[in-house]
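Asker: Show me how the following folds:
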Amino acid sequence: MIVFPTHDWDDAYENGRNIPGGTEYPGPWVAPAEAFRAKARAELDVAYGPGARHRYDLFLPDGTPRGLFVFVHGGYWMALDKSYWSHLAAGAVAQGWACAMPSYDLCPDVRIAEITRQIGAAVTHAAGRVDGPLVLSGHSAGGHLVASMMCHDSPLPAAVRDRLRHVVSISGLHDLRPMLKTARNDTLKLDLESAEAGSPALKRPLPGVRATAWVGGGERQEFLRQARMLPVMWHGLGGPVVDVVEPDQHHFNVIDGLADPASPLMRHATGGIAAQ
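Answerer: Just a heads-up that it's a prediction; the model follows:
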């Protein structure tokens, strides 16, 4: 049962202090990410735009890729970069996919709408490098950003939209309006109009694209609610959309399955998608 909080919205969206060991993150990701980059077949810091953070890392399998898998990092649109997550490309690469991981500008230097456009540019640039079907995944704020790629006002050009097969939002934030009630909004600088305009759950999904809201069973109630919003709001409007609650996972380890080609998360993300 989801219990909806009625006060203290900062605590409702606070993960670090509410997960055992949560305040240690993102530290635990640094060493495995560095180790993976050191051994991977990769093109690092590929420019997709003019800014210093307009870069992505492209991890490649042996042989011709099955398609392109993209992972967009979280950090509430105001922290971190692609370097913390490189090891999560291991699952896609082992399955034969190329995997792109972009950085992007952060709030308050830019607004969320601009970050959304930047991710569209990054996906488009990487799709120009790798043929075949396209699967997008993202964590937390990154889940919001990839869900935005499959909305009716997606920044992706038509040719890239046509290749989009599955979007997996992991612990994603699909309704931005609660952010207005948090101290983070001092940095995000949302108002009601921009929060509504930037919320994937309030938009129409592209037809024919699968969508999954994947969330850990041990997450904050608001993240469980945010996951449930996509199938509730998008039911009957586009392609198949489901929410999946992975037992015993919290906000920080729910993404671990991306590193394992045989994990339930990776099997679900790429299952049934034929190479082109």
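Asker: can we go C-alpha only for contacts and neighbour counts from here?
Answerer: Noted.
Asker: who does the helix or strand harbouring Ile115 touch, helix- and strand-wise?
Answerer: Take DSSP states H and E as the rule and Ile115 turns out to sit in helix 112-129. If contacts are counted by 3 or more CA pairs under 8 Å, 6 or more residues apart in numbering; DSSP states H and E, helix 112-129 sits against strand 55-59, strand 68-72, strand 98-102, helix 141-149.
Asker: In JSON lines: the ones you listed, plus distance to Trp234 and mean neighbour count.
Answerer: Converted to JSON lines, the helices and strands packed on helix 112-129 look like this (distance: least, CA to CA, whole Å; neighbours: other CA atoms under 10 Å):
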{"stretch": "strand 55-59", "distance to Trp234": "30", "mean neighbour count": "24"}
{"stretch": "strand 68-72", "distance to Trp234": "22", "mean neighbour count": "28"}
{"stretch": "strand 98-102", "distance to Trp234": "27", "mean neighbour count": "29"}
{"stretch": "helix 141-149", "distance to Trp234": "11", "mean neighbour count": "28"}
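Asker: Which of these sits closest to Arg161?
Answerer: Comparing those against Arg161 with CA to CA, the closest turns out to be helix 141-149 (8.3 Å).
Asker: Could you also give me the structure for this second sequence? I'd like to compare it with the first:
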Amino acid sequence: MRTRGGGDLGALLTRYVEELRVRRYSVSSLEKARFELPRLIHHLRENGVSDARAVIEEHLVAYARHLERRRTRWGSPLTASSRASAISTMRRFFAFLVSREHILRDPAQAIPLPKIRRLPRGILTERQARRLVAAPFAGSRIGKRDRAILETLYGTGIRLGEAARADVSDLDLRGRVLLVRSGKGKKDRLVPVPGRAAVALDTYLIEARPELVKRLDPALFISRHGARLSLVGLRAVVQRHGRAMGVAVSPHALRHTCATHLLCGGADIRHVQELLGHRCLATTALYTRVAIKDLREVLA
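Answerer: The predicted structure follows:
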């Protein structure tokens, strides 16, 4: 059996990203492909491989080891979750190449994923959470936007990708609900917007967003350049304000924090499951595996 067309990795990456876009894959999938795969291709080229047909399993094992040595911009090693995401993105790319007959064998299918600790990590105390959402400067447009972002993530527990996809039309401040579109599992859901988040969003929509947006963009959260705020931009907002208060915090940590605070406050686990958009109750139950005694100490 012969392969179809050329095997230049750069050209094939362009085709792959276009395929994801045409098939309406999530913003997260697109950004992971655009961010992580060029790094993989650069690594392969540095090791003398530029044709997909020449890639073998040993090359990708070496890349997985390279990820273990790679550092973030702040000098810390990549987390197991970040490395697993990079390898999963790599696997999907090579599976695509096989499915389109650009290569005959998949060299990535046997590359193992790093083991990820599944218990909630990075949970903030209620005091820390309140300090975090109050950290942005309320007198600036960006500060009002950042406050709305932090209140929304903490108050609703939505995923980062769901916040990035949100449009103004998805938000009903009068009814205090947000339509979360096409999240994991491809199922839309309505989530309640708590009072503090509703106030922050109302202030942002009236006083900041009109001055930030540069064209008819439906996005709820707008970048300083006037367009939809990307996943990278949203993550930077959370991490920047976390660092300012001396706490390492990620968007997913806010989701963990939201769920944990609700459960510790007596919320029904099935209601939390619906809020978070978990298809399986067992996923939500992970949050309850932290001992109640420890939670009381953490959240006191």
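Asker: After superposition, what is the TM-score?
Answerer: After superposition, the two chains reach a TM-score of 0.25 (TM-score structural alignment, normalised by the length of the first structure), with 126 aligned residues with a CA RMSD of 6.7 Å.
Asker: re the thing from before, could you give me the buried positions within the helix holding Ile115 of the first structure?
Answerer: Neighbour counts over helix 112-129 of the first structure (16 or more other CA atoms under 10 Å) mark 112, 115-127 as buried.
Asker: can you tell me which two in these are farthest apart?
Answerer: Using CA to CA, those span at most 22.4 Å, a distance reached by Ile112 and Ala127.
Asker: where exactly do the helices run in the stretch 1-150 of the second structure?
Answerer: 9-22, 27-46, 57-69, 80-99, 126-133, 141-156 (DSSP state H, counting those that start in this stretch).
Asker: what about those, which gets the closest to Leu299 of the second structure?
Answerer: Of all the helices of the stretch 1-150 of the second structure, helix 126-133 comes closest under CA to CA, at 6.1 Å.
Asker: if we can go back for a sec, can you name the element that comes right after the helix holding Ile115 of the first structure?
Answerer: Using DSSP H and E, the first helix or strand after helix 112-129 of the first structure is strand 134-139.
Asker: Can you check what angle separates that following strand from strand 68-72?
Answerer: Angle, strand 134-139 of the first structure to strand 68-72, by axes from the mean of the first three to the mean of the last three CA atoms, to 10 degrees: 20 degrees.
Asker: orientation of strand 134-139 of the first structure relative to strand 98-102 in degrees?
Answerer: Using the same axes, to 10 degrees: strand 134-139 of the first structure against strand 98-102 is 40 degrees.
Asker: Which secondary structure elements does strand 134-139 of the first structure sit against?
Answerer: strand 68-72, helix 141-149, strand 164-170.
Asker: how about a cut-off of 10 Å?
Answerer: Secondary-structure packing of strand 134-139 of the first structure (3 or more CA pairs under 10 Å, 6 or more residues apart in numbering; DSSP states H and E): strand 68-72, strand 98-102, helix 112-129, helix 141-149, strand 164-170, strand 210-216, helix 264-270.
Asker: one step back: point out the most buried one among the helices of the stretch 1-150 of the second structure.
Answerer: helix 141-156 (a mean of 24; mean count of other CA atoms under 10 Å).
Asker: can you list the helices and strands packed on helix 112-129 of the first structure in a markdown table and add distance to Glu222 of the first structure?
Answerer: Below are those laid out as a markdown table (distance: least, CA to CA, whole Å):
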| stretch | distance to Glu222 of the first structure |
| --- | --- |
| strand 55-59 | 30 |
| strand 68-72 | 21 |
| strand 98-102 | 26 |
| helix 141-149 | 14 |
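Asker: nearest to Val160 of the first structure, of these?
Answerer: helix 141-149 (10.1 Å).
Asker: And the next helix or strand after the closest one, what's buried?
Answerer: Sequence order places helix 158-161 as the next helix or strand after helix 141-149 of the first structure, per DSSP H and E. The neighbour-count check on helix 158-161 of the first structure (16+ other CA under 10 Å) flags 160-161 as buried.
Asker: closest one to Gly91 of the first structure among the helices and strands packed on strand 134-139 of the first structure?
Answerer: helix 264-270 (6.7 Å).
Asker: Please, which helix or strand holds Thr187 of the first structure?
Answerer: Assigned by DSSP H and E, Thr187 of the first structure falls in helix 185-188.
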